[in-house]
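[1] What shape does this take:
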Amino acid sequence: MRRRHLLGAGLAIAVAGMAGSAMAQSEIKIGEINSYSLLPAFTEPYRKGWQLAVEEVNAAGGINGKKLVVISKDDGGKPADAQTAANELVSSENVAMLAGTFLSNIGLAVSDFANQKKVFFLAAEPLTDAITWSKGNRYTFRLRPSNYMQAAMLVEEAAKLPAKRWATIAPNYEYGQSAVAVFKKLMSEKRPDIQWVDEQWPPQGKIDAGPVVQAVAAANPEAILNVTFGADLVKLVREGNTRGLFKNRSVVSFLTGEPEYLDPLKDETPEGWIVTGYPWYDIKTPDHDKFLKAYQAKYNDYPRLGSIVGYQTIKAAAAILAKAKSTDPEKLIAATEGLSMPSPFGEITFRKIDHQSTLGAYVGKTALKDGKGVMVNSVYRKGADYLPGDAEVEKLRPKD
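    You can find the predicted model right below:
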């Protein structure tokens, strides 16, 4: 009896193990990391976007018949915590790839981890040019248009302004430093007659707007480049409006036209700023209409730019895995280089030379409508049109 009982127990354990193994083989896991607790204005719509994409992928049969599962972790806005999360996802959860991140310094930390551990990483949001160029590596690809790309789009309009004296305001970390450097470079190339008369570098998320506005006003610029976002942007705009900083001055601003940053300004929204953003209410294309209807049906809410980024990150990951027919990192890399796919903004391609996608951005101006901020006169700029050629990229990016 005892022998029979032990045999039965052993058989049950073996069957359970086989079932567990079969379950593992019937799904593909992606490890997703982001600053959910630190930056909910962007990351909550982002989460909704990728959750919608997961549902659509699985409803369409998954990845070559396997269910797609996303295991998500919060990095709290700390690079060390992001690397710890990445290690747990790879070693304990056995994910096929890493995806996500928001802040540029965190994206670089996870990219470095991916390079050291030879793990595929699809960077969703971080904008620093270093991700694909000076610190680029064969395991890292980036979805969103970079600082270089958005700066080039903005410079195209900024160079038309008569202003010659410029000041800059940007958060003092990787993203802000990268954005200011590339904007100044591209702007000075187009307009060698301009002067840079002041730079303000408030700490990210902790701007003391009064002294910043006072210092910029004292420099008496004719135009201002703004790179602040989120709560810092609201404080800057409020103080700038109060002190008349923006009156009779041109302002060019990264990201301000994104609903997650424009909406909180409400009736304080300054008019006429040249911005990159996402005027979801004015985009009339079949690709975007399909996404918009699906998003509104699921959440009874309008999308933010984060929604687009989260959605397309998972759609891209699914396309990569389907083409590779493998979770081997080298096969994932080979599948991604040169891969084209649809997006709510139209077809995009991941370039082989630098692993940057050609997803573009909308450029327009801020305006007030019914007591809230909107983007007007917006035009979609294709990412491929604002990237440097192969010869220049080869100088910027280390050899793999």
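[2] switch to C-alpha atoms for all contacts and neighbour counts from now on
    OK.
[3] Let me see the ranges of the helices in the chain.
    2-25, 40-59, 79-91, 104-117, 147-158, 174-190, 209-219, 230-243, 259-262, 286-299, 305-324, 329-336, 390-396 (DSSP state H).
[4] quick one, which of these is nearest to residue 270?
    Proximity to residue 270 (Cα to Cα) singles out helix 230-243 among the helices of the chain, at 7.4 Å.
[5] tell me which residues in the closest one are buried?
    Within helix 230-243, the residues scored as buried using 16 or more other Cα atoms under 10 Å are 230-241.
[6] what's the answer for stretch 52-69, then?
    Result for stretch 52-69 [16+ other Cα under 10 Å]: buried residues 52-54, 57-58, 62-64, 66-69.
[7] cool, stretch 40-50 as well?
    41-50.
[8] And the buried residues of helix 230-243, which two are furthest apart?
    The widest separation within those (Cα to Cα) is 16.8 Å, between 230 and 241.
[9] need the helices of the chain in CSV with distance to residue 346, can you?
    Listed next are those as CSV, based on distance: least, Cα to Cα, whole Å:
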stretch, distance to residue 346
helix 2-25, 33
helix 40-59, 16
helix 79-91, 31
helix 104-117, 25
helix 147-158, 17
helix 174-190, 25
helix 209-219, 39
helix 230-243, 27
helix 259-262, 20
helix 286-299, 6
helix 305-324, 11
helix 329-336, 18
helix 390-396, 23
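[10] before we go on, could you also do this sequence so I can check it against the first one:
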Amino acid sequence: MSLTRRAVLCGSAAALATPAILRAQPVPIRIGEINSYTAIPSFTLPYRNGWQLAVAQVNAAGGVLGRPLEVISRDDAGRPQDAVRIAGELLNEQKVDLLAGGYLSNVGLALSDVAAQNRVLYVAGEPLTDALVWERGHRYCFRLRPSTYMQAAMLVEEAAKLPARRWVAVAPNYEYGTSTVKWFRQLLQAKRPDVSFVAEQYPALGRIDAGATVAALEAARPEAILNVTFGPDLTNFVRQGNTRGLFESRSVVSVLTGEPEYLDPLGEETPEGWIVTGYPVDSVADPANRAFIAAYQAKFNVPPKMGSVVGHALIGAIVAGIVRAGGTGTEQLCDALPGTGFDTPFGRASWRAIDHQSTLGTYVGRTAVKAGRGTMVDWRYVDGAAALPADEVVRKLRPA
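    Next comes the predicted model:
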């Protein structure tokens, strides 16, 4: 085949023009996101919707520092070993700028270890263990949600007003559960020295024998109950407790139960009057919350859940750090994030410099049944900053 001089010249011009066009495209900022999508779908799927909404909003507004935001998401199936392997793939093959996500506390700790070893930023969204920012805290790990200590402290304010002195506790047998019971007991007894815990049950996560657990708690003749179970374990525990009368004439304080992810499945079986942390999505009225709810419903056709808030706030917190840092270098980001403020559906929050815990708060209220479904009533928002210990306490808990 013969080529004309014009064809050769045109081809050469195209070859020269193509690199220039490619250079004109800004390189995306890439977040490697890891979560337990198949293991805990009730929370993580609304969470994914939340971060997808936030990414769409950021990019529609022009991106970050003139660059589009891209999230490369992977499923850890609730297994720390899978999370570690996936983190390596995201860092080495996908060349992400930072890691984010996590649901279970043990998975979050595993990802934090990866971040420390590789000197890469990890922003934990949901893992609640205090060890992330205290005992095993380090320069490269930041945590968004209120921790086990913070959730316990918020509930203790109400629990200390109860006349009950004999308490029992039930919690899943891993870091989140044991840590929550430890802090709740310690903080409550500091306010009420007359309180004692007469029994504790720690069923395996996802495998609660609810009948046996309820029987063991009933046998201790408690006046009040601390519940830390969630998901299907919570549903089974409530069902057996209702059937066997465990909750009759007893106060119950319950972590996370007011979140729609865990309240909705209870339906008409929702016990009334429990003191809970959660998200009263059907009755909040502040402008930031209502704007978020409207945008979420417009995109997904369903109301948001607590996971949705976490996913959305996670992106906002990361973007604020990148803007303040002026780039995506790990050391830049780790210098910039402490003290950085960011907007969330719950209002303004910030990253504490002393321990890299955010001041995002949550709602405390009581459970009720309305129109055949569970809801929160008599609620109030508790700023996360109000539920954190003093700096001198943190200095004793966090390595230098």
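[11] What does the TM-score come to for these two?
    Laid over one another, the chains give 0.95 as their TM-score (TM-score structural alignment, normalised by the length of structure 1), with 398 aligned residues with a Cα RMSD of 2.1 Å.
[12] Is there a neighbour count for residue 14 of structure 2? I'd like the number.
    Residues contacting residue 14 of structure 2 under the criterion other Cα atoms under 10 Å number 11.
[13] What of residue 83 of structure 2?
    Residue 83 of structure 2 has 24 neighbours, counted by other Cα under 10 Å.
[14] same deal with residue 396 of structure 2?
    Counted with other Cα under 10 Å, residue 396 of structure 2 comes out at 11.
[15] Which residue in structure 1 aligns with it?
    Mapped onto structure 1 by TM-score structural alignment, residue 396 of structure 2 lines up with residue 395.
[16] now residue 174 of structure 2
    Match for residue 174 of structure 2 (TM-score structural alignment): residue 173.
[17] show me the contacts for that match.
    Residues in contact with residue 173 of structure 1 (Cα atoms under 8 Å, 6 or more residues apart in numbering) are 105, 203-204.
[18] Repeat that for residue 357 of structure 1.
    Neighbours of residue 357 of structure 1 in contact, by Cα under 8 Å, 6+ apart: 141-145, 348-351, 383.
[19] same check, this time on residue 106 of structure 2
    By Cα under 8 Å, 6+ apart, the neighbours of residue 106 of structure 2 are 80, 127, 174-175.
[20] Could you export these as a markdown table, including distance to residue 327 of structure 2?
    Shown next, in a markdown table, are these (distance: Cα to Cα, whole Å):
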| residue | distance to residue 327 of structure 2 |
| --- | --- |
| 80 | 30 |
| 127 | 26 |
| 174 | 37 |
| 175 | 35 |
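[21] Filter those residues down to the buried ones and hand me the PyMOL line.
    Selection of buried members from the contacts of residue 106 of structure 2 for PyMOL, criterion 16+ other Cα under 10 Å:
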select buried, resi 80+127+174+175
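[22] Among the contacts of residue 106 of structure 2, which one lies nearest to residue 114 of structure 2?
    residue 80 (10.9 Å).
[23] mind checking what the closest one lines up with in structure 1?
    Using TM-score structural alignment, residue 80 of structure 2 pairs with residue 79 in structure 1.
[24] I'd guessed its match sits against residue 109; true?
    Yes - Residue 79 of structure 1 lies in contact with residue 109 (Cα atoms under 8 Å); the separation is 5.8 Å.
[25] buried set for stretch 159-169 of structure 1?
    Judged by neighbour count using 16+ other Cα under 10 Å, the buried positions of stretch 159-169 of structure 1 are 159, 163-169.
[26] Farthest-apart pair in those residues, please.
    Once Cα to Cα is applied, those give 159 and 169 as the farthest pair, at 18.2 Å.
[27] now the residue positioned nearest the centre of structure 2, nearest residue through space, not along the chain?
    What sits nearest the mean C-alpha location of structure 2, by Cα atoms, centre = their mean, is residue 126, with 2.2 Å. In space, and not counting its chain neighbours, residue 126 of structure 2 is closest to residue 103: 4.9 Å by Cα to Cα, 6 or more residues apart in numbering.
[28] which residues sit in contact with the residue in structure 1 that residue 108 of structure 2 lines up against?
    Using TM-score structural alignment as the criterion, residue 108 of structure 2 maps onto residue 107 of structure 1. Residues in contact with residue 107 of structure 1 (Cα under 8 Å, 6+ apart) are 101, 123, 126, 131.
[29] Now distance to residue 186 of structure 1 too, for those residues, in CSV please.
    Below are those laid out as CSV (distance: Cα to Cα, whole Å):
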residue, distance to residue 186 of structure 1
101, 27
123, 25
126, 20
131, 19
